[in-house]
Every structure is written in structure tokens, then in C-alpha cells.
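[1] sequence unavailable; structure follows:
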């Protein structure tokens, strides 16, 4: 027989529950705990590679006010942007930003950026690096630059072991670097981006994390070495050598080839970032949703006669809670012991969470869930509710899918 896993809200979530019952909108919201976020920022800054600049990942913190808060506290204007509408909004709202694209965009999207670029003072010729993964795409960008009469700064995506595309080996750079060298009026070489998200994620019997890291850094050095030896005229001290991310930024010490390190999700620490290297960071983003109904027992359609037996066999099915909304990429964290019923089915409208009587939930109480990722999830609830010292101190809008 399963043990009773039910627990009432912890003091932290009990306080948030009282706050939302009194001041919440009565619908699902995304909470940002500003105190936890700021503590995470302090811990990140204390352990950040000293030789590298911090680049904040825009998609992981997709709210202009949230980004503004983080950028100011971190003392950086560097952002990594992945989505065309977000890029246009970044140019409008952060005209001083230093932007590196996090993925290669179709030439059609690049054309749309220049067509819709707002007149805010953001200068893409100085402040924007387009990510390019092949010589063929670079050729498309060159044709576009000629047609638009602009000069594009180009950062080349290199494969350092993740095998998600990009230039697979140093010699493969030659056609792209020659194209840049031969067209200085339209193209400028800005650096490399090599993402190492695979480090630490492979099963240990395949490859140990320290081996993956060493191989990744050796690959990066091979690319920079090729650039210096074969295209010394394109080398300059101001080049951007970007890489890492929230799971790996602390691995890039003084010997790392990177001078530009990206992170974002670590500051909110969603569930996928419960990693040993981030153990000192605190979850700072939660979905909070009201309980609509609380029913005794678990009664399933067609199995009504078994309802008393189900509750006796599993104390965690003693109560059925219908919540406002559901089916988010998230896991309930408070009250303890709540779980989806595998037999009832999933719902976007009124999800079912079973729990024991010890959860003590009543209608209009809130259930709190931790999202697995911050990107995407933060965009689903309208304005973010920002809490500090037990109060809602701000509502921050999120980026729009429309530029």
C-alpha cells in the first residue's frame, strides 16, 4: 500500500496562498520571487568566469522588465536573442543592447528585421551579430546585404560536440571565411558560437562529464587556432567567442577558450535545472492556480463502485482537486503529495490532482507548480506577478509574439 505523501503548504507557500487569496486575480498566474532571483544573481556573479562577459539569454527571461532588472543588476548590456519578434522588441526597448543571435534565422526573417526595425537608435551594424551555420546561408545573407545596402556582422556557429549543426570542423570554415574576407563592404566577421549543452548529460558509461568538457574545449580551441593561422587578417581582440549556458557556465574557468558566456534559466531555476552545479540556486518562478472544486475520494467514470476501494488502497487518492487550467509543463510542489491521476486523463481546462486529506486544500486555495523550463511557460499567463517580502510589488508584461 502506498504511503501517505500529503502535506499542507509549507510556510513559504502558505504565505503566497494567503496573498493570492486576498489579492490575486482568481486565475492562473506566473509568480516571480524577486528576492530569490536577486540571491541567485549574487551567487551567479560570485562564481562567474572572471575572464568572460555575461550574456543574458533573452528567451529564458521573456519579459522586458524582468530582463531590465537582470541586466542592470548583472552590469551587462549583452543579450542572446532567438526569436524575430523578440529581436525587434529588444531593438525598440533596449536600444543600447549588444545582441548575438542564438540560432541562424532564414534570410526572409533577416529581411523582415530590417524592414520592421524601429527608429530607436539601435544600430545593427555595430550592435548585432547574426549567427550563420553554413557557407550556403552566408551566401544568402550576402545577397540580402547587397540588396538592402547594409553591412552584416556575422558570428559563425561551430560544432563543439553537441552535433546540432554548425561548422563541423575547422577546415569547413574556409569557404565562409573567404566569403567574409572578399566582401568587407557587406560582411564583418564577429566571432564564434559553440554550444556545449551535451556536457554532463551523457550517461556516464558513454562519456564522463570531464571528458566531454575537455573534448568540447579542445574543439573550440581548434576552431580559434585555425582562424588565427589561416585567416589572421580576420582576427581581432574584439571578437566574440561565445558558448556555455546555465548548466555549464561554472565549468569555464581561466583555461576556457570563451570570452562571452550565456545564461538565463539558472536565475529562475526551473525543474530541468535541478543540477549539482546549480545546487546553491533557488527556484524563483512558480505557476499558481486556484482550486475550483474539492471532492472526497476518487470517482472515475465507469468505475464508481470502486471509489471507496481506491481511496482505501491509496491514501493519496483520498481527495480529488480540480484546478483552474492545467496540462502545463510543470510539476506540483505545494501542497506536498499532489499528483495527476493517470486514469482520469489530462485537461487544459480543469486538470485533476489527487492528494490525501493532509493537503488541507479548499476551494479558492492555490496550488503551486514549478515549470520544467522558463522559456515559453512564462509567456502563457499574461503579465508576471512579481512578489517581494510577501507582497505583489509589480506586474511585468511579457514579450509579444507580434513585433
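    Good, I have the coordinates. Quantities reported herein were computed from a predicted structural model and do not represent experimental measurements.
[2] drop to CA atoms for contacts and neighbour counts, all remaining ones
    Fine.
[3] number of residues surrounding the closest residue to residue 271 other than its chain neighbours?
    Nearest residue to residue 271, sequence neighbours excluded (Cα to Cα, 6 or more residues apart in numbering): residue 372, at 4.4 Å. A count of nearby residues for residue 372, using other Cα atoms under 10 Å, gives 17.
[4] show residues contacting the strand with the most length in the chain.
    For the chain, the strand that runs over the most residues, judged by DSSP state E, is strand 285-296. For strand 285-296, the external contacting residues (Cα atoms under 8 Å, 6 or more residues apart in numbering) are 26-33, 268-270, 318-325, 361-371, 374.
[5] what's the first helix or strand after it?
    helix 307-313 (DSSP states H and E).
[6] elements contacting whichever helix or strand comes after that next one?
    Sequence order places strand 319-323 as the next helix or strand after helix 307-313, per DSSP H and E. The contact analysis (3 or more Cα pairs under 8 Å, 6 or more residues apart in numbering; DSSP states H and E) places strand 319-323 against strand 285-296, strand 352-355.
[7] included below, for side-by-side comparison, is a second structure:
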């Protein structure tokens, strides 16, 4: 082997070593910042030693104010999405803060739960329900919303089913027609089918009170601007069909938007009301540019059950040192109370789910570097990816005022 070969080989090894070090994960560890330290202290003082969902009331109020500023400037009424905020006191705060009594509901069970609490609210279905669920609601005098409910209809078949059920009961029926504005999750997708549905409803004596066109796909498309224009054009075409059928579209409910897109509607829209739910608490899946001024207002807090300073890898213990060297964020292990939620660790920084052990709903393993100094009974915080069903997994919600846990807000009974 000559000198030139040795030099080339040595250079290759050096470059490979540099590449290995560049690819090596950084040490992301740390400890709670001032915000989470204060929240952890409040949780300790409140004696909450189990997994709990926490809502920061000041952050929630700030989000309410910012959403209201946007919709008020645009002159758009707001409909609160109940499934994303399934707690009566949470809904109360948002409905009051937004000065609205419009609610969107997604299940018969939640509608039955909300009716006694908000008997004067204006309800719109967020998804089409099986006719048997419609019957279950209207056959109960205590929960029948009557004309305050617009039932969502997505097909001619469902329209016929609802018409027959309403006729058999001698009741008037108000519906909104779901239109496809680009999401392709169902609904009336073209002028011909929508026109036919209007004729069908008129023949059956059904009041068509409006349209609902949901457009959360827009910011996720390769060209959001193009998707937005297409969605608006599809909705505009549907409105023209209403007018051609002699329907006073301006006096009807023309619902659209959702948390990902309501700000686009505030800049100009063919809809006359927008729906918002998750944005008020801003889970992780809602980190959109249009929502950059809103702040996360909900966290999962859970205690550490067990802590390991040098986490051995089950079954391959001799490789633990090499693994910890390669990814310093696997050095320490923290088994938490509960787990496997739709959420991501947010504090202390650098915590991650174990790639070896996978997820667990009992004692989930989070790993971190030596910079994460947690002991049993210390608190870990996770940020929910979504609200909806996750908010129903913890019992009463702990309400944080910036210093203490000051209230516990009951949630609605579990429903799908």
C-alpha cells in the first residue's frame, strides 16, 4: 500500500467520521422554562397527582379576543364547534366572549347533552347522521330541538330517509345541504345533484335553510391560493343554484371555514358565517401561519412515576452505551402516569417517545438527555395534537389563571 493510497483512505475515513458527527442528533434537553415551572408549581399546590388536562384561562381569553377581532372586522357571525370544546363551562366562556349563540354539533349524543344547557342556541349539524340517530333525538320531547336545528344532509337517499321520518311524525324539518368545495369527503358535488336535491326537498315539504361547505384542505394543498379560489368558486356556484331555484340565499345559512381557514374568509368570502373550534385552544395540529397570533392554551400534565439516569435497553443492554452516545436524548428514561395520547412532549424540552419501546397507555416511556433532571412526582407537559375526543379522556379540566389552578371545569359525557 503506497503513501497516496493511505492518504486517500485516511481522508475518506475522516470525511465519514465528520458526516457521522453531523448526522448525530443534537442534545435537545433542558428543564422547564418560567411558564411551565409556574404551571408545575400550581399543579402541585392543587394536589393534582394524576394525568390532567389544563387550560390556561388567560391564554384562552387572549385567543377569544383575537378571533373576535378578526370576525368582527369582517362582519362575519361565528359558529362555535362544540366537539372541539366539549365542556359546558369552556363553551360558556367562548360563547360569551364571542357574543354568539350559534353552535355546530356532530353527534346525536352531544346534541342531547347540549339542548338542556343551551335551549335557545341555534344549532347546525357538522356531519350527516344516520336517520336512526335523528329519530332518537326527535322522539324525545326533552331533547327535540325543533326548528332550532338544521340537520345536515349529504345525499338524495339521506334526504328521503329524513323526509319519511319527519312525515311519519307530522313534524316540520329544516336541513342544510352539505356541498363539496374541494375536500371530497362527500356532499353534493355538482350543480345537477344540488338542483335535484332542492326539487326533492320542495316536493317533500322540507325547508332547506342553508348550505355547509367545509374547506380545511386549503392550507394543505401544494397551492393553497389556487385551492382557496377553487373552493370559493364551488361555493359561489352552489349559491347561484339556490337563487335560480328561487331560494333567498342572502337570508339563509351559508356556513363555511373551520380553524385552519376562517382567517381567509375574514379577508373576503361568499359565505355568511364561519365555524371555529380548535383555534380557541390551539392544539399542535393547528400551527398554521394564519393562526400565528394565537397561543397554545391547553396542555396535558402528568407526573413522572419512575426515572432512570442511565436507561438500559431491554434485551440488548450491552448496546445501551453506544445508543446513548449516538443519541444523547435517549440517555435518561422517564416513565409517566398514563400515555399514548394524541399529544407530543413539550416540557421539559428534549423529551421524546421511545423508538425502541413504542407507545403505551399505562406507563409511557419518555427519554431525554442528562440535561433533563426529573425525579418521580415531577410534572411532564404534553401539547395535544387535537382537542375533540382527547378533552374527554381526563375528567374535569383544571383551569390555570397564571398563578393557581382556580377552577375545575366538568366535561360532557363521552360520545363519539
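    Arrived safely, thanks for sending. No experiment lies behind these values; they were computed from the predicted model shown.
[8] which residue lines up with the residue nearest to residue 271 of structure 1 in structure 2?
    Matched by TM-score structural alignment, residue 372 of structure 1 corresponds to residue 385 in structure 2.
[9] mean neighbour count added to the helices and strands packed on strand 319-323 of structure 1, as JSON lines?
    Shown next, in JSON lines, are those (neighbours: other Cα atoms under 10 Å):
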{"stretch": "strand 285-296", "mean neighbour count": "22"}
{"stretch": "strand 352-355", "mean neighbour count": "27"}
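[10] to residue 311 of structure 1, which of these lies closest?
    strand 285-296 (9.1 Å; Cα to Cα).
[11] whereabouts in structure 2 does that closest one align?
    Across structure 2, the stretch matching strand 285-296 of structure 1 (TM-score structural alignment) is residues 298-309.
[12] okay, whatever residue of structure 1 lines up with residue 410 of structure 2 and residue 383 of structure 1: tell me how far apart.
    Residue pairing (TM-score structural alignment): residue 410 of structure 2 is matched to residue 397 of structure 1. Distance of residue 397 of structure 1 to residue 383 of structure 1, given as Cα to Cα, to the nearest Å: 4 Å.
[13] what do you get for residue 322 of structure 1?
    From residue 322 of structure 1 over to residue 383 of structure 1 the distance is 24 Å, taken as Cα to Cα.
[14] quick one: distance of stretch 244-264 of structure 1 to the chain centre.
    16 Å (Cα atoms, centre = their mean, to the nearest Å).
[15] and if you look at stretch 33-51 of structure 2?
    24 Å.
[16] same check, this time on stretch 282-302 of structure 1
    From the chain centre to the centre of stretch 282-302 of structure 1 is a distance of 26 Å (Cα atoms, centre = their mean).
[17] tell me the contacts of the match of residue 372 of structure 1?
    Counting by Cα under 8 Å, 6+ apart, residue 385 of structure 2 makes contact with 283-286, 342-344.
[18] and which of these is nearest to residue 83 of structure 2?
    residue 283 (13.9 Å).
[19] filter the contacts of strand 285-296 of structure 1 to the buried ones?
    In terms of neighbour count (16 or more other Cα atoms under 10 Å), the buried residues within the contacts of strand 285-296 of structure 1 are 26-33, 268-270, 318-325, 361, 364-371, 374.
[20] tell me which residue of structure 1 lines up with residue 360 of structure 2.
    Per TM-score structural alignment, residue 360 of structure 2 is aligned with residue 347.
[21] what does residue 324 of structure 2 give?
    Using TM-score structural alignment, residue 324 of structure 2 lines up with residue 311 in structure 1.
[22] quick one: its match from residue 322 of structure 1, how far?
    Going from residue 311 of structure 1 to residue 322 of structure 1 by Cα to Cα gives 17 Å.
[23] now residue 172 of structure 1
    Per Cα to Cα, residue 172 of structure 1 is found 56 Å from residue 322 of structure 1.
[24] how are the helices of the stretch 51-200 of structure 1 distributed by residue range?
    Ranges of helices in the stretch 51-200 of structure 1, per DSSP state H, counting those that start in this stretch, are 64-74, 84-93, 107-116, 124-127, 135-148, 174-182.
[25] check those for me and report the most buried one.
    Of all the helices of the stretch 51-200 of structure 1, helix 84-93 carries the top mean neighbour count, a mean of 20, counting by mean count of other Cα atoms under 10 Å.
[26] restricted to helices, list the buried ones among the contacts of strand 285-296 of structure 1.
    Judged by DSSP state H, helices contain none of these.
[27] and residue 397 of structure 2, how far from residue 64 of structure 2?
    18 Å.
[28] one step back: buried subset of the contacts of residue 385 of structure 2?
    283-284, 286, 343-344.
[29] would you turn those into TSV with distance to residue 369 of structure 2?
    As requested, those are arranged in TSV below (distance: Cα to Cα, whole Å):
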residue	distance to residue 369 of structure 2
283	26
284	24
286	28
343	20
344	17
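[30] which residues touch residue 342 of structure 1?
    No residues are in contact with residue 342 of structure 1 under the rule Cα under 8 Å, 6+ apart.
[31] state the distance from it to residue 310 of structure 1.
    Noted for residue 342 of structure 1: a distance of 13 Å to residue 310 of structure 1, by Cα to Cα.
[32] higher neighbour count, residue 397 and residue 64 of structure 2?
    Higher neighbour count among residue 397 of structure 2 and residue 64: residue 397, with 24 against 21, using other Cα under 10 Å.
[33] trace that one over to structure 1, please.
    Aligned partner of residue 397 of structure 2 by TM-score structural alignment: residue 384.
[34] roughly how far apart are its match and residue 77 of structure 1?
    Applying Cα to Cα, the value for residue 384 of structure 1 to residue 77 of structure 1 is 22 Å.
[35] with residue 237 of structure 1 instead?
    In terms of Cα to Cα, residue 237 of structure 1 sits 19 Å off from residue 77 of structure 1.
[36] what does residue 389 of structure 1 give?
    Distance check for residue 389 of structure 1 against residue 77 of structure 1: by Cα to Cα, it reads 28 Å.
[37] more neighbours, these two?
    Between residue 389 of structure 1 and residue 77, counted using other Cα under 10 Å, the more crowded position is residue 77 (19 against 10).
[38] for the stretch 301-403 of structure 1, just list every one of the strands.
    319-323, 330-334, 339-340, 352-355, 366-371, 384-388, 391-396 (DSSP state E, counting those that start in this stretch).
[39] same check, this time on the stretch 151-300 of structure 2
    Listed in chain order, the strands of the stretch 151-300 of structure 2 (DSSP E, counting those that start in this stretch) span 174-178, 207-213, 253-256, 273-276, 298-308.
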